[in-house]
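# Below are the sequence and a predicted model; questions follow.
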Amino acid sequence: ATMADVRRQPTLHELKSYDMLVTSAVFLGLSAMTVIARIYVRGWMIRSFGWDDWLMMVTWGLFAVTTSLLISIALAEIHPPGVGDPDTVNGILTLVVCIFGLYILTTIIFKLSLAVFFLRVVNQRWQRQVIIGSVTLYTLFGTAWLFVAIFQCGNPGDYGKNELLGKCLPFKTILRPLNYTHGVLNAVTDWIFAISKSQHSCKYTTNEAET
């Protein structure tokens, strides 16, 4: 690649700024309607608003902040001077780090909300122990990964500069394995929730058939 190619500013089409703006706005609106419906049903209709609902509200609040930051990035890319301004680019990179941290924190709170819900519906001791153990492991690892992700280059505000200076943690040997591990734990925890619920449903169906 020539020097001109290296310094060429990416276009809005390449950055997918409008796609990110629309997608973030749509999912923010849909999630808001879903949470409002849950609050109405659980809090007003059946009068059974619990800790899982409060945690879900916190989860949505974090998600709303995350999508708002994504919208801010898209608007910063669209409006002049856009990515042609070094300060704007550094600000965008800082927001990206914040979004990554918020994503991890959101998944932790979301898992805690699901755990509280499933612990209310499962009766077997081993099921409860598996849920508590898996969520505890995920929470501990997720919390550690949260701090690593945010401070991988030192001060998040200097992410762009430190990245250029090579002061960040290596991606291949540290960040990527940790990211994969987080993804695996995330998926395994979800499978544990699903299996626990299916076991509970099967037992309930069997008991109903016997009676």
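All right, it came through fine. Numbering: from 1, shown residues only.
# Only C-alpha atoms from now on, for both contacts and neighbour counts.
Fine.
# ok, the closest residue to Thr66 other than its chain neighbours - contacts?
Counting by C-alpha to C-alpha, 6 or more residues apart in numbering, Thr66 lies nearest to Ile99, which is 5.6 Å off, once chain neighbours are set aside. Under the criterion of C-alpha atoms under 8 Å, 6 or more residues apart in numbering, the contact list for Ile99 reads Thr66, Leu69, Leu70.
# Can you tell me which of those comes closest to Ser24?
Ser24 has its nearest neighbour among those in Leu70, at 6.8 Å by C-alpha to C-alpha.
# Give me the distance from the helix or strand where the residue nearest to Thr66 lies to the chain's centre.
Counting by DSSP states H and E, the secondary-structure element that holds Ile99 is helix 86-121. Here helix 86-121 shows a centroid-to-chain-centroid distance of 4 Å under the convention C-alpha atoms, centre = their mean, to the nearest Å.
# another one to put next to it:
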Amino acid sequence: MAEDRSLAVRAVAAVFLALASVTTMLRCYVRLRIVKAFGWDDGIMVLAYLFYIFFSGAMIGGSLWGTGKHLVDLTNHQRTTAMEYWFYCDIGYAVGSILCKISVAIFILRITIDRIHRIVIFVVLAFVVTAGLAFFILLLVQCHPIAYFWLRLSTVEQGKGSCININIVMDSLYAFSATSALFDMTIAVLPILLVRKLKMHRDVKIAVASLLGMACVASVAVIARIPFIPTLRNEDWLYETVNIAIFSNIETGLGIFAGSMATLRPLLRQFRPSTYQHTWPSSSRGGQRSKSMPLQSTPREEDSRPIPLEDRLYGSTFFTVEAGNDGYFAGDQAPILPKQPQISVKREVHVTTV
């Protein structure tokens, strides 16, 4: 009975908090210093990150008091303190997860033009937000008084409050998990549809679709957590529910990490400009980005043949002189940039005899 999983709880929370912190700070740097357009999706993701800090901090604190240990090895004070930290973890997870998904949805909507795709995003987002809010409200009202949530494991405080049937909480978590997985899978498929018909080189298409679809990786943790939801019925709560705590932290941490990574393309372009140039233009006016930014590529796939510098800049120049009844006509036509878009400049000089 001396098995202790508290170290695993602390390690998971620390590792994924570090990953989320790095990518969130890089996201803020890109939006504020490089792009100079800090949008709603960025602000909501920062807010989700703050709740994730609260979640991870409470998870680490709970592991120091008893999360991951058997109840028989804990005193009443350790039990109630660990359970109070668990309650704070629930709050941080529910709010942070919802905000993260809202941020990712706004980001994808910003670059989505197709009306059907936008409707699909709105629908799945409405499902996950509704399920998330229901789960959050249920967490707050599941016990009366609220403090009985963490006092119920104490041998002294038992019977001084009441909680709703645990099956209701489990069903709510099942619904939130299912809608979260549906949302993540939708976000995984849409980037492929967005770039499938665009005029891009194949490697650039793969890179852009991968960046946009990274936010779906959180679904792995969501699906992995579902089989452990029945452990909420177990009396040895702090030990048996460790897997739920771990996968919930991984889900939110991966969501913030991947959602922020998808916005770091301008930073990557500084290191490899030839790979990312002109594949994702964003229209901005006065520091505000437009609601949708179509993905496209200026060079066509059939125009991948190298072009000499002189031809790219000036094209071919020719000069003609024609004789007429009343004099001479001289034409100098120099097409500039023969590849798309084409700009032609024509100069005409008329010479007459006196």
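That came in fine, so what should we check first? These numbers come from a predicted model, not from an experiment.
# And the TM-score, once the two are fitted together?
Taking TM-score structural alignment, normalised by the length of the first structure as the basis, the two superposed chains have a TM-score of 0.82; 196 aligned residues with a C-alpha RMSD of 2.5 Å.
# The residue nearest to Thr66 of the first structure maps to what in the second structure?
Using TM-score structural alignment to pair residues, one finds that Ile99 of the first structure aligns to Cys89 in the second structure.
# mean shift between the helix holding Ile99 of the first structure and the second structure?
Helix 86-121 of the first structure differs from its equivalent in the second structure by a mean of 1.1 Å after superposition (mean C-alpha distance after the TM-score superposition for the first structure).
# Show me what counts as buried in that helix.
Going by neighbour count (16 or more other C-alpha atoms under 10 Å), the buried part of helix 86-121 of the first structure is 88-99, 101-119.
# next one: stretch 158-175 of the first structure
Neighbour-count burial for stretch 158-175 of the first structure, counted by 16+ other C-alpha under 10 Å, picks out Tyr159, Gly160, Asn162, Cys168, Leu169, Leu175.
# which of those residues lies closest to Leu55 of the first structure?
Comparing every one of those with Leu55 of the first structure (C-alpha to C-alpha), the shortest separation belongs to Leu175, at 28.3 Å.
# Surely that closest one is in contact with Leu169?
Yes - in this structure, Leu175 of the first structure is within contact of Leu169 by C-alpha atoms under 8 Å, at 7.0 Å.
# tell me the contacts of Phe183 of the second structure?
Counting by C-alpha under 8 Å, 6+ apart, Phe183 of the second structure makes contact with Val124, Leu125, Val128.
# number of nearby residues for Asn186 of the first structure?
Number of residues near Asn186 of the first structure (other C-alpha atoms under 10 Å) recorded here: 19.
# Can you tell me the residue that sits opposite it in the second structure?
Under the alignment (TM-score structural alignment), Asn186 of the first structure pairs with Ser180 in the second structure.
# and what of Leu137 of the first structure?
Mapped onto the second structure by TM-score structural alignment, Leu137 of the first structure lines up with Phe127.
# how near is its match to Asp73 of the second structure?
Distance of Phe127 of the second structure to Asp73 of the second structure, computed by C-alpha to C-alpha, to the nearest Å: 41 Å.
# what about the two, which has more around it?
Regarding Phe127 of the second structure and Asp73, a neighbour count based on other C-alpha under 10 Å identifies Phe127 as having more, with 17 against 13.
# what about the more buried one, which helix or strand?
Per DSSP H and E, the secondary structure element for Phe127 of the second structure is helix 115-141.
# Repeat that for Lys197 of the first structure.
Using DSSP H and E, Lys197 of the first structure sits within helix 176-210.
# can you give me the angle that helix makes with helix 125-150?
For the pair helix 176-210 of the first structure and helix 125-150, the angle between their directions (axes from the mean of the first three to the mean of the last three C-alpha atoms, to 10 degrees) equals 160 degrees.
# Tell me the gap between helix 176-210 of the first structure and the middle of its chain.
Between the mean C-alpha point of helix 176-210 of the first structure and the mean C-alpha point of its chain there is a distance of 19 Å (C-alpha atoms, centre = their mean).
# ok, and for it, which residues are buried?
Under the neighbour-count rule (16+ other C-alpha under 10 Å), helix 176-210 of the first structure has Leu178, His182, Leu185, Asn186, Thr189, Asp190, Ile192, Phe193, Ser196, Lys197, His200 buried.
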